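Trainee: Build me a structure from this.
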Amino acid sequence: MNFDDCLKNRFSCRDFCKDFSLDNDTLTKLAKLAYLSPSASNMQEVKLCFVSNNILKTLKQELLKAFYENSKKSAFLNFYPANLAQNYKDKRFLNASKLYGLLNINKDDKNARLKQWAKNYEFFNANNAAFIYIDKDLDNGAIFDAGIFSANLINAATSLNINTCFQASVCEYNDIISNVLNINNVNFLCAIALGKATKDKINSFRSEKRAEFKIF
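Mentor: You can find the predicted model right below:
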């Protein structure tokens, strides 16, 4: 798969095969590819861990519990500021309306929307997940490097015909992830669900991408 095809074929998988798991050799290959990413002064400050089996099962249970009980969140990154500009609000609304429209979920059906959103905390049934994190004493530059790293990990997975879903929502509960994984003094930035897509109609959804840029 060439690079163009890799970018064009990638999509956010929202329903993974429950009977598919990645082996350690494949996970190791993904990690080695992702760690070829550039970083400031080659500090390589971005950290990665893969989670599966009983630990992932426990994590899913704890995240779902926190979500349904409306527990206090402990996110390090805020992806959606309170004063979000209208043009970005419009893009979010359009994307959500198309996704829920595909699922025949009415905008006023709060229970159905809640149930669909809760699938984030089950990693959409994936049996493997990756977590991207940095040490707490690092500054914003490390976040930028983590973005590059995350993109390269996702593209590496796509090149190996592994489906992914980038997830910011699960890291709203930074403390829970830290406790379950027993990784301390770090900030979890995002998670990436990994696996094989089912043929469920939700996996036919594609977000609209616009190339908005300037050339001087």
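
Trainee: contacts and neighbour counts: CA atoms only from here.
Mentor: OK.

Trainee: Going along the chain, name the strands of the chain.
Mentor: For the chain, the strands defined by DSSP state E occupy 47-52, 128-135, 163-167, 186-195.

Trainee: Reformat these as a markdown table; add mean neighbour count.
Mentor: Output for these, formatted as a markdown table (neighbours: other Cα atoms under 10 Å):
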| stretch | mean neighbour count |
| --- | --- |
| strand 47-52 | 16 |
| strand 128-135 | 20 |
| strand 163-167 | 23 |
| strand 186-195 | 25 |
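
Trainee: The ones you listed into JSON lines, with extra columns for distance to Lys60?
Mentor: Shown next, in JSON lines, are the strands of the chain (distance: least, Cα to Cα, whole Å):
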{"stretch": "strand 47-52", "distance to Lys60": "10"}
{"stretch": "strand 128-135", "distance to Lys60": "11"}
{"stretch": "strand 163-167", "distance to Lys60": "13"}
{"stretch": "strand 186-195", "distance to Lys60": "12"}
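
Trainee: To compare with the earlier structure, here is another sequence to fold:
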Amino acid sequence: MSVRAFLPKPVPREAIAHLLEVASRAPSGTNTQPWKVYVLQGASRNKLVDKVCAAHDAGRADPALAAARKPAYDYYPTNWVSPYIDRRRENGWGLYGLLGITKGDKDKMHAQHQRNFRFFDAPVGIMVTIDKVLGRGSLVDCGMFLQNLMVAARGHGLDTCPQAAWVDYTDIVLPHVGAGDNEMLVCGLSLGYADPADKVNTFHTPREPVANFTTWLE
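Mentor: Sure, this is the predicted structure:
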């Protein structure tokens, strides 16, 4: 599950390195291993949070600034259709309802969205990139790498939240982490110890039954 509230408890560097080593066993097309990882802790994490939160606030104050932002790639469709838009709405209003955020409450919506750019208070932020020369299949490879990382984290008592929200701020993120011009930001990831007392972590998204997405052929 995606955890959206973390404790300030630090995560040892050795533990993170071990998780990344486990994740690196993910399969990839012809063993290209396209992922590149940047781990942010301490001052580097906090400075990125300040930069992106400032840009997020500026975009709200001036919608033209927000509209001018170009995501690293099209994570979401340009035109939403059912059933995907229905699931998206169910997810969004389910979360907002739990948090007491009503439709039209733009202040609270903005603040909640900005929690992404604070890594939900997790002490570790991770950015994953790939080389722009690679094809779309490398995004599948990165997905398997990330899943390995997230499952391994749970095995060590840690939690995560994969975040596509960061791709809108690639112009800030990539220079901050020292990425090259040839790199494309795939996503960010929050890593740490879940806060069990925060009600946001009681939110569990529904899943379609197997019968709805599977065709059996004999």
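
Trainee: before we move on, the earlier item: figure out which of the strands of structure 1 is closest to Asn78 of structure 1.
Mentor: strand 186-195 (9.8 Å; Cα to Cα).

Trainee: which residue numbers in structure 2 go with the closest one?
Mentor: Using TM-score structural alignment, the residues of structure 2 aligned to strand 186-195 of structure 1 are 183-192.

Trainee: can you list the residues that contact the matching stretch?
Mentor: Contacting residues not belonging to stretch 183-192 of structure 2 are listed as 6-7, 9-11, 72, 119-120, 122-132, 139, 158-167, 170, 174 [Cα atoms under 8 Å, 6 or more residues apart in numbering].

Trainee: do stretch 109-126 of structure 1 as well
Mentor: Contacts of stretch 109-126 of structure 1 (Cα under 8 Å, 6+ apart): 13-18, 20-21, 60-61, 63-64, 67, 100, 105, 107, 129, 167, 169-170, 193-196.

Trainee: I would like a ChimeraX command selecting only the buried ones among the residues you listed, please.
Mentor: Provided next is the ChimeraX selection string for whichever of the contacts of stretch 109-126 of structure 1 are buried by 16 or more other Cα atoms under 10 Å:
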select :13,14,15,16,17,21,60,63,64,67,100,105,129,167,169,170,193,194,195,196
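
Trainee: distance of the aligned partner of Leu84 of structure 1 in structure 2 from Arg88 of structure 2?
Mentor: Mapped onto structure 2 by TM-score structural alignment, Leu84 of structure 1 lines up with Trp80. To Arg88 of structure 2, Trp80 of structure 2 is 10 Å away according to Cα to Cα, to the nearest Å.

Trainee: likewise Thr160 of structure 2?
Mentor: To Arg88 of structure 2, Thr160 of structure 2 is 20 Å away according to Cα to Cα.

Trainee: What's the local residue count around Met144 of structure 2?
Mentor: Neighbourhood size, Met144 of structure 2 [other Cα atoms under 10 Å]: 18.

Trainee: wait, what's in contact with it?
Mentor: Neighbour list for Met144 of structure 2: Ala26, Pro27 [criterion: Cα under 8 Å, 6+ apart].

Trainee: And it, what's its match in structure 1?
Mentor: Using TM-score structural alignment, Met144 of structure 2 lines up with Ile148 in structure 1.

Trainee: Do a quick rundown of the helices in structure 1.
Mentor: With DSSP state H as the criterion, structure 1 has helices at 3-9, 24-34, 53-68, 86-102, 110-118, 140-159, 174-181.

Trainee: and Lys110 of structure 1, how many residues sit next to it?
Mentor: Lys110 of structure 1 has 11 nearby residues by other Cα under 10 Å.

Trainee: Quick check: the aligned residue for Thr102 of structure 2 in structure 1?
Mentor: Per TM-score structural alignment, Thr102 of structure 2 is aligned with Asn106.

Trainee: Need the nearest residue in space to that match, chain neighbours excluded.
Mentor: Ranked by Cα to Cα, 6 or more residues apart in numbering and with sequence neighbours excluded, the top spatial neighbour of Asn106 of structure 1 is Tyr100, at 7.1 Å.

Trainee: So that neighbour sits against Asp108, correct?
Mentor: No: between Tyr100 of structure 1 and Asp108 there is no contact under Cα atoms under 8 Å: 10.9 Å.

Trainee: Phe144 of structure 1: how many residues sit nearby?
Mentor: Neighbour count for Phe144 of structure 1, taken as other Cα under 10 Å: 13.

Trainee: wait, what's in contact with it?
Mentor: Shown in contact with Phe144 of structure 1 (Cα under 8 Å, 6+ apart): no residues.

Trainee: and the gap between it and Gln44 of structure 1?
Mentor: Using Cα to Cα, Phe144 of structure 1 is found at 12 Å from Gln44 of structure 1.

Trainee: For Ile143 of structure 1, which residues are in contact?
Mentor: Counting by Cα under 8 Å, 6+ apart, the residues that Ile143 of structure 1 touches are Ile134, Leu189.

Trainee: any idea how far Asp137 of structure 1 is from it?
Mentor: 12 Å.

Trainee: repeat for Asn185 of structure 1
Mentor: Using Cα to Cα, one gets 8 Å for the distance from Asn185 of structure 1 to Asp137 of structure 1.

Trainee: go on, Glu172 of structure 1?
Mentor: Counting by Cα to Cα, the gap from Glu172 of structure 1 to Asp137 of structure 1 is 19 Å.
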